[in-house]
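> Here is my input, please return the structure:
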Amino acid sequence: MFFELIATFAAGIAAAGLALIAGHLSGGRLPRWLTPVLAGAAMLGYAIWSEYSWAARTTQALPEGVEVLLTVEETKLWKPWTYVIPQTTRIMALDRASVQTNPDAPGIVLADLYFFARWTPPAKRPQLVDCANAARADVSAAALSNPSDAAWRRAGKDDPLMEALCTS
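All right, here's what the predicted structure looks like:
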């Protein structure tokens, strides 16, 4: 976040510098208010670009085998442009390399989910998935030793995790 703040200021300073150079080259015919307006527009433009490109930059940085299952787009009152083009603010990804099965618990799959949200550190949440019953549960010590002790939640067939792990 700190580096993005620095980059925002740098964009404003660069735009102001270009406006000052253009004003000098035009022999002073450009209005003086143009410099702060261009600096502010550059800062706002960079901030908007940074917000909208966050999801693409995050997904491109994911390692091989990590698959994006779900993206959440939101609109915010204080960001009126998001009503025109909603902004992706959260991502759920599945680490395919972490998928495991247990011969003692047939039909139960263990997988790691990663949750990414703008301005928050990523979170890893292991999940148990019961494809036969279309259910999922957070992993706990009790659930790992005996999957019937897990706190199972129903998941619809359109659940992205069910679709990724249970369709063959």
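> make it CA atoms for all contacts and neighbour counts henceforth
OK.
> what helices or strands is the longest helix along the chain leaning on?
Secondary structure of the chain per DSSP state H: the longest helix is helix 34-60. Here helix 34-60 touches helix 2-25, strand 87-102, going by 3 or more Cα pairs under 8 Å, 6 or more residues apart in numbering; DSSP states H and E.
> And this one, please, so the two structures can be compared:
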Amino acid sequence: MYVFIFTTVVIGFAAAGVIMLLFRLLGRKVPKYVIPFTAAIAMFCYMIWDEYSWFDRYASRLPDTVIITQTFADENVFAPWTLITAPINRFTAVDREKVVINPQAPDEKRVTTLLLKKGSTTLALTHLVNCTTGKRGYITDQTSLDQSGFPTAIDEWFDLKPDDPLRAAVCG
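From the prediction side, this is the model:
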């Protein structure tokens, strides 16, 4: 967040500096309103560029083993351009290399889902996915585990649709 603010301010100063240099090279005096207007427009353009390119830049840095299962785009009334086409500002991902198969029940797989959001810390959730029944359950700190690290019982199971992206990434 601080890097974004710092970069935005630097972009504003750089744009203002370029305009001052151009006017000086032309031998003209800069009108008072041009410098702040140029800085504001440059910062505004940078903020929009950063908002719309964040997902592509972040996803390109992920290893090949990481599969992005879902993306989410939020509209914001205070940013009216998002009402036309909303930028992707959060997504979920699964690292296929870190999927662990239960030795006692090969149709059960333990997987960690990463929830990433622009400007927030990454959240990791561990699931147990049963590929045969199409159900998943959360593994929390309170879940009792056996010797191989799989839960002995899960309190609540959730149904996964056949086309669920998590099910496709883990079981496919």
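> thinking again about what came up before, who wins for proximity to residue 71 of the first structure among the helices and strands packed on helix 34-60 of the first structure?
strand 87-102 (4.5 Å; Cα to Cα).
> still on that earlier bit, redo the helices and strands packed on helix 34-60 of the first structure as TSV? Include mean neighbour count.
Supplementary listing: those in TSV, determined by neighbours: other Cα atoms under 10 Å:
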stretch	mean neighbour count
helix 2-25	16
strand 87-102	17
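> Is it possible to get the ones you listed out as JSON lines so that each row also shows distance to residue 129 of the first structure?
Converted to JSON lines, these look like this (distance: least, Cα to Cα, whole Å):
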{"stretch": "helix 2-25", "distance to residue 129 of the first structure": "38"}
{"stretch": "strand 87-102", "distance to residue 129 of the first structure": "10"}
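> Need the three-state assignment for the residue in the first structure sticking out farthest from the centre.
No residue in the first structure sits farther from the centre than residue 27, which is 47.1 Å out by Cα atoms, centre = their mean. When classified by DSSP: H, G, I helix; E, B strand; the rest coil, residue 27 of the first structure comes out as coil.
> cool, and residue 137 of the second structure?
Residue 137 of the second structure - assigned by three-state DSSP - is strand.
> Could you report the separation of it from residue 7 of the second structure?
42 Å (Cα to Cα, to the nearest Å).
> And residue 102 of the second structure, by the same measure?
47 Å.
> ditto for residue 144 of the second structure
46 Å.
> now swap in residue 84 of the second structure and tell me
26 Å.
> got the buried residues for the longest helix of the first structure?
By neighbour count on 16 or more other Cα atoms under 10 Å, the buried set for helix 34-60 of the first structure is 35-36, 38-43, 46-47, 52, 54-55.
> quick one, that helix and helix 2-25 angle?
140 degrees (axes from the mean of the first three to the mean of the last three Cα atoms, to 10 degrees).
> quick one: the lengthiest strand in the second structure to the first structure mean distance?
In terms of residue count, the longest strand belonging to the second structure (DSSP state E) is strand 108-117. The superposed strand 108-117 of the second structure is, by mean Cα distance after the TM-score superposition for the first structure, a mean 0.8 Å from where its aligned residues fall in the first structure.
> helices or strands up against that strand?
strand 88-95, strand 100-101, strand 123-130.
> ok so, going back, show me how far the longest helix of the first structure is from its chain's centre.
17 Å (Cα atoms, centre = their mean, to the nearest Å).
> ditto for stretch 130-150 of the first structure
For stretch 130-150 of the first structure - counting by Cα atoms, centre = their mean - the centre lies 27 Å from the chain centre.
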